[in-house]
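K.L.:
Here is the input, now give the coordinates:
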Amino acid sequence: IALVARAANRIHLSPSRTELRDLTSEVEWAKATLLTPEEYPAAATAAAREAAHPPEMIARLYTAYEEAKREAGVLDFDDLLLLTAAVIEEHGWVAEELRSRYRHFVVDEYQDVNPLQQRLLDAWLGERDSLCVVGDANQTIYSFTGASPRYLLDFPRRFPDAPVVRLVRDYRSTPQVVGLANRLVARTGTGGTAGAPGASGARGASGAAVGAAPAASRHEPLRLVAQRPDGPAPAFTECDSEPEEATAVARRIRMLLDADVPASEIAVLYRVNAQSEAYETAIAAAGIPYLVRGGERFFARPEVAEAVRLLRAAARSADTDRPEGLAAEVVEVFAALGWRGNDPPNGSGAQRERWENLAALVRLADDMVVSDPGATLDRFVADLADRAAHQHIPTVEGVTLASLHAAKGLEWDAVFLVGLVEGTLPIIHAQTPAQIEEERRLLYVGVTRAREHLALSWALARNEGGRKSRRPSRFLDGLVPRSTTSA
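P.N.:
As a prediction, this is how the structure comes out:
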């Protein structure tokens, strides 16, 4: 981003922080789709890209960015992929060496591969066909980054001898949740990209199999088959305003907590991050702990990184005046961060989230002592390092608030899909049929995050007492029962 800012300055642009992030995304999209600066304007126009500046201006920025990068002597991530592919393509001895070392490939989430990644995969493979891909075209929600499901859908045509395994059994969700997901996909204007010829399968949580239909008509929608017992029907709620919608969600969350559903097994999912404020306010007012999730990783959060650093220092120290037992040692170290185990902050928000993150580390120490009463601080630090390397994160107690994009790959016992109105889902700048269908797939991803409890809601006005001019998302047409709740 700093280099994009330098490039913008060279062409006399002064973007805001938000514009700078958007401009950086455009450069990344161009590189991921193998476009040169000269090719960008036509391609961006054809793809109906939404950007803060005209395509010609972004092409100039792209050129200036490449110049600034060369002068600084640095590479970005897309360069690493492109140069790796180029080295294999242009130097036979490199290709021979790599192909002798790596003979078999498995690509997960294949519906999210972009042209640059596919080029690298092709370079690795050469003329071989020892390749397995796994994916679900119904979960293609990252086309704005250059991802394309066409590689997944065209796979059997490219490799006609490849067996295609259709994975349709869903072990995650109840039949009621799965049924809603099936009806949502069945209503797509194209019959669902997952039903296109040659789609491969996709796995669900904990080995659950969900996937796209192979060798089927392009108009045949994917139908998952639920494997779990029956559960409650999805709830649909119409509210007069956003604050009332948020209050209704908080009230329903309290009911779930009272029914012994853990807070960590409840999520509120929305289309854009700006929607979180109303839910933070309502959930905090109800005295319920919550955690706002973006793309940050647990061990990268500042308080967690600082805690691990202090634990590492304590493990190296020669101090023998320590409390007895691993858990007590960890609590003593965290006291330096102001953490008090029996005194969580009131309400919610950043302070409560910080407390919960450290509490999660203390619970890990408790769990280690149960399995190994003689566990030491050294071993605990090593375990945390291993968890960080493999992203084996601990459970943090609190209701999760996250965008639909950030929720992909996750699952909860109870999921609330909120703000389901025209202009938000589908988002207002989704104009082309392809963009609209991607918004539908985003809702499909949200629905399939729920194991048992699923609630969908929308508000007819932004503010209390405001004009009720909004209408529910078009994706709900034909799905909402007559017994919809009003709140």
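
K.L.:
contacts, neighbours, all on C-alpha from now
P.N.:
Fine.

K.L.:
Residues touching stretch 100-110, excluding its own?
P.N.:
By CA atoms under 8 Å, 6 or more residues apart in numbering, the list of residues contacting stretch 100-110 from outside reads 125, 130-136, 149, 151-152, 202.

K.L.:
Name only those of the residues you listed that count as buried.
P.N.:
Burial by neighbour count, judged by 16 or more other CA atoms under 10 Å, picks out 125, 132-136, 149, 151-152, 202 from the contacts of stretch 100-110.

K.L.:
quick one: which of those residues sit in helices?
P.N.:
The subset of the buried ones among the contacts of stretch 100-110 located in helices under the criterion DSSP state H comprises 125, 151-152.

K.L.:
Show me which of those residues is closest to I58.
P.N.:
For these, the residue nearest I58 by CA to CA is Y151; the value is 27.8 Å.

K.L.:
I'd assumed Q111 was in contact with the closest one.
P.N.:
Yes - using CA atoms under 8 Å, Y151 makes contact with Q111 at a distance of 7.1 Å.

K.L.:
burial of R482, as a residue count?
P.N.:
Residue crowding around R482 was assessed by other CA atoms under 10 Å; the count is 7.

K.L.:
same thing with I436?
P.N.:
As a burial measure, I436 scores 20 neighbours (other CA under 10 Å).

K.L.:
Let's compare: structure for the following, please.
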Amino acid sequence: MDADQLLNGMDADQRTAVTCPETATVLHAGAGSGKTRVLTHRIAYRIAKGTADPQRVLAITFTREAASEMRRRLKTLGVSRDSQSVTVGTFHAIALALLRQRLADTHKPMPSIIHNRSQLIAQAAQDHPMSSRSRELLVEVDWAHARMISPANYAQTAKRLGRYTAAPHNEIATIFKQYEQLKIQRNTLDLDDLIARVVEAMRTDNAYAQAVRWRYRHIFVDEAQDMNPLQYELFEAIRGQRADVFIVGDPMQAIYGWNGSDKRLFDELPDKIRGTTVLRLPNNYRCTPQILNAATTVAKLVDPQIDVRAIKPSAEPVVMRGFADAEAEAQGVVDCLWQFANTGGTNPWQSSAVLVRTNIQVELIVDALIKNNIQVRTTRPSKELNSAIADAAQSTNRNELATWVTDMKTESSSEIQRWVAEQVEIFLKLDHPGSVDGRTFTSWMRATSAEHRATEGVEVLTFHSAKGREWQCVVVAGAEVGLMPHSSAITQDQQDEEIRLAYVALTRASQQLFVTWCETRKGRTAGRSELLAEIVNPTLDKPTSKLVAKPRPIKTTSLTLEDELRTWRNKRAKIIKQPVTSIIYDEDLREIAKQLPKTTAQLAEIVGVITAQKIGPDVLSIVAQAESRLATQNLK
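P.N.:
This is a model prediction of the structure:
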């Protein structure tokens, strides 16, 4: 692509960042500022101008998803993915590649990488009460690795920094030491060891260090505010004394201090790299002025000078609602989502998310959404839902399943159990090969539920998991004392990070933002978070009238046409052993259920000629049968 074409559609600040001189540059890129576009266009621009050799470009990201997205965008911009192209990867992936090459060059075997760290840390803990809490132990190990803290220094450092742990620091240190010893005994490495090994090799072998630096002469780093000291050491080892670095970050989105990150590493880059130019992207293209004003009001509690500007026109005010308890709040979240859905829009559930501070809050909200016929996309089904499915799974034949449905619909007061009963009814109406019993229903439920979770519905996830994402409508739930900021935040650094985390959550919304809280939660007094006290001109209320839920699709029997098409698609995908989207996309499936095509030509207008020829006979037959059943029902 022509270099000048890469600048099309960019504002002045973005153009400046893409075209700046090939010297050390730190770019402060706020939420919704288009930073990924700027970063990828900067790489492509340098290559197009001939100031960067693609084989010598190293682009570092923090997640595999981000690395994949960067590769995709670079390919779209004409930067190929062959062996002559740029290197894009996470710190761990880059360290792994370097270490493998290093050991191959020195004719040494590569240690194995630990695949089950939970098992290893449990073995290190042995009879300690924490042995069953491997996740919490690994959080501490990862934090220590990130901060380059040895087992011998862990207890003292954790105490000094106010590190909260479920067991005494000295006991954690003992388990940590045993974990490290087990790795040595088994000649295994974890991911952080990869980085440490490469850093050590470059520190002790100058020829090796120079070879790595010769290979990677142009360095780009994304989300640099999340760097931890160990990652920073790798960055510095590869950089050497060179100034050809382009580093992107947003200090206001530094939310991983609990995991070892240190935003000061980003803040101090201009002091550590001589001649660094600092640029900024102040324009926010995601949020409405009302949403951005609310978010920056919170952000100013830690950065009074924050400068971000909403480009979108004025829109709906931020809605803030308090509720008596967690159950009432969950129903309030439902009302908020229906309020957004009733404003129009084609896929309101897919455009919406509920964000919470902790995973503990997820289950109650997911249950409330399911009870109110709101599609949910989550990989964390609730305990009540799992229990109901397990109960149905006990049925040994079709008749027992049908009896279970009757019992649930007539005797159960649980909306979740009644919803599962409806799913069993749908299952029983389908033409299943082989035996039909509780186990086959469970398999069908898992398959269809997994597909729905992967592609449709409201997402319910934590503030941390939402970073880097956006939705038209966001409900920030649990914005209350004890959760926002979280009660575990004791030190000033921890409290500041909680404020930044709230800012991240609030800036995920592009069109409509709801904020909810409880007056009491699990018997303790809560109330609206003090972080929200200064937000100007929100709509502060409770729903005054019952919101009208959008009707569900008209059913041809007790099964919607869309359900039938989806079931057919799932069966076909299993037969040909391909993903369901290789057969037909969800949006096309919904359009078929809406338009009811009668000919292959009409179907082709929705899915294209080739796809219509492949799926036409099956799909048109399903549509025709559905219309016939509907006509029969109307005559009765």
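
K.L.:
re the thing from before, can I get the contacts of stretch 100-110 of structure 1 in TSV with distance to E244 of structure 1?
P.N.:
Shown next, in TSV, are the contacts of stretch 100-110 of structure 1 (distance: CA to CA, whole Å):
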residue	distance to E244 of structure 1
L125	55
S130	55
L131	51
C132	48
V133	45
V134	42
G135	39
D136	36
P149	39
Y151	44
L152	43
A202	38
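
K.L.:
Which of those fall in strands?
P.N.:
Among these, the ones falling in strands (DSSP state E) are 131-133, 202.

K.L.:
Aligned counterpart of R462 of structure 1 in structure 2, please.
P.N.:
Alignment note (TM-score structural alignment): R462 of structure 1 maps to R521 of structure 2.

K.L.:
quick one, what contacts that match?
P.N.:
Here R521 of structure 2 is in contact with 325-326 (criterion: CA under 8 Å, 6+ apart).

K.L.:
coming back round to it: tell me the one of the buried ones among the contacts of stretch 100-110 of structure 1 nearest P115 of structure 1?
P.N.:
Closest to P115 of structure 1 out of those is Y151 (8.9 Å), distances taken as CA to CA.

K.L.:
Which residue in structure 2 occupies the aligned position of that closest one?
P.N.:
When structure 2 is aligned by TM-score structural alignment, Y151 of structure 1 is paired with L265.

K.L.:
a strand runs through L82 of structure 1, doesn't it?
P.N.:
No - when classified by DSSP: H, G, I helix; E, B strand; the rest coil, L82 of structure 1 is found to be helix rather than part of a strand.

K.L.:
quick one on the thing from earlier: going by distance to R223 of structure 1, which of the ones in helices among the buried ones among the contacts of stretch 100-110 of structure 1 wins?
P.N.:
L152 (18.0 Å).

K.L.:
Was I right to think the closest one contacts T140?
P.N.:
No - no contact is recorded between L152 of structure 1 and T140 when judged using CA under 8 Å, the distance being 10.5 Å.

K.L.:
what sits in contact with each of the two?
P.N.:
Here L152 of structure 1 and T140 share the contacting residues Q111, scored by CA under 8 Å, 6+ apart.

K.L.:
what residues are up against E238 of structure 1?
P.N.:
Taking CA under 8 Å, 6+ apart, one finds 245, 457-460, 484-487 in contact with E238 of structure 1.

K.L.:
Quick one: residues contacting the match of Y151 of structure 1.
P.N.:
With contacts defined as CA under 8 Å, 6+ apart, the neighbours of L265 of structure 2 are 225, 227-229, 232.

K.L.:
between these, which has the most around it?
P.N.:
Greatest neighbour count in the contacts of L265 of structure 2, by other CA under 10 Å, goes to M227: 27 neighbours.

K.L.:
Aligned counterpart of that one in structure 1, please.
P.N.:
Under the alignment (TM-score structural alignment), M227 of structure 2 maps onto V113 of structure 1.

K.L.:
ok, back up a step: make CSV out of the contacts of E238 of structure 1 and add neighbour count.
P.N.:
Output for the contacts of E238 of structure 1, formatted as CSV (neighbours: other CA atoms under 10 Å):
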residue, neighbour count
E245, 26
S457, 25
W458, 26
A459, 27
L460, 22
T484, 12
T485, 12
S486, 14
A487, 15
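
K.L.:
Return those of the residues you listed that are likewise in contact in structure 2.
P.N.:
Counting by both residues aligned by TM-score structural alignment, their matches' CA atoms under 8 Å, the contacts of E238 of structure 1 that remain in contact in structure 2 are 245, 457-460, 485-486.

K.L.:
Pull up the gap between the nearest residue to Y444 of structure 1 once chain neighbours are set aside and D79 of structure 1, please.
P.N.:
Of all residues not flanking Y444 of structure 1 in the chain, A181 sits nearest, at 6.0 Å (CA to CA, 6 or more residues apart in numbering). A181 of structure 1 sits 39 Å away from D79 of structure 1, going by CA to CA, to the nearest Å.

K.L.:
sorry, back to before: verify the contact between the match of M227 of structure 2 and T145 for me.
P.N.:
No - the pair V113 of structure 1 / T145 is not scored as a contact, 9.7 Å apart, by CA under 8 Å.

K.L.:
re earlier: helices - which of the contacts of L265 of structure 2 land there?
P.N.:
Secondary structure defined by DSSP H assigns 229, 232 of the contacts of L265 of structure 2 to helices.
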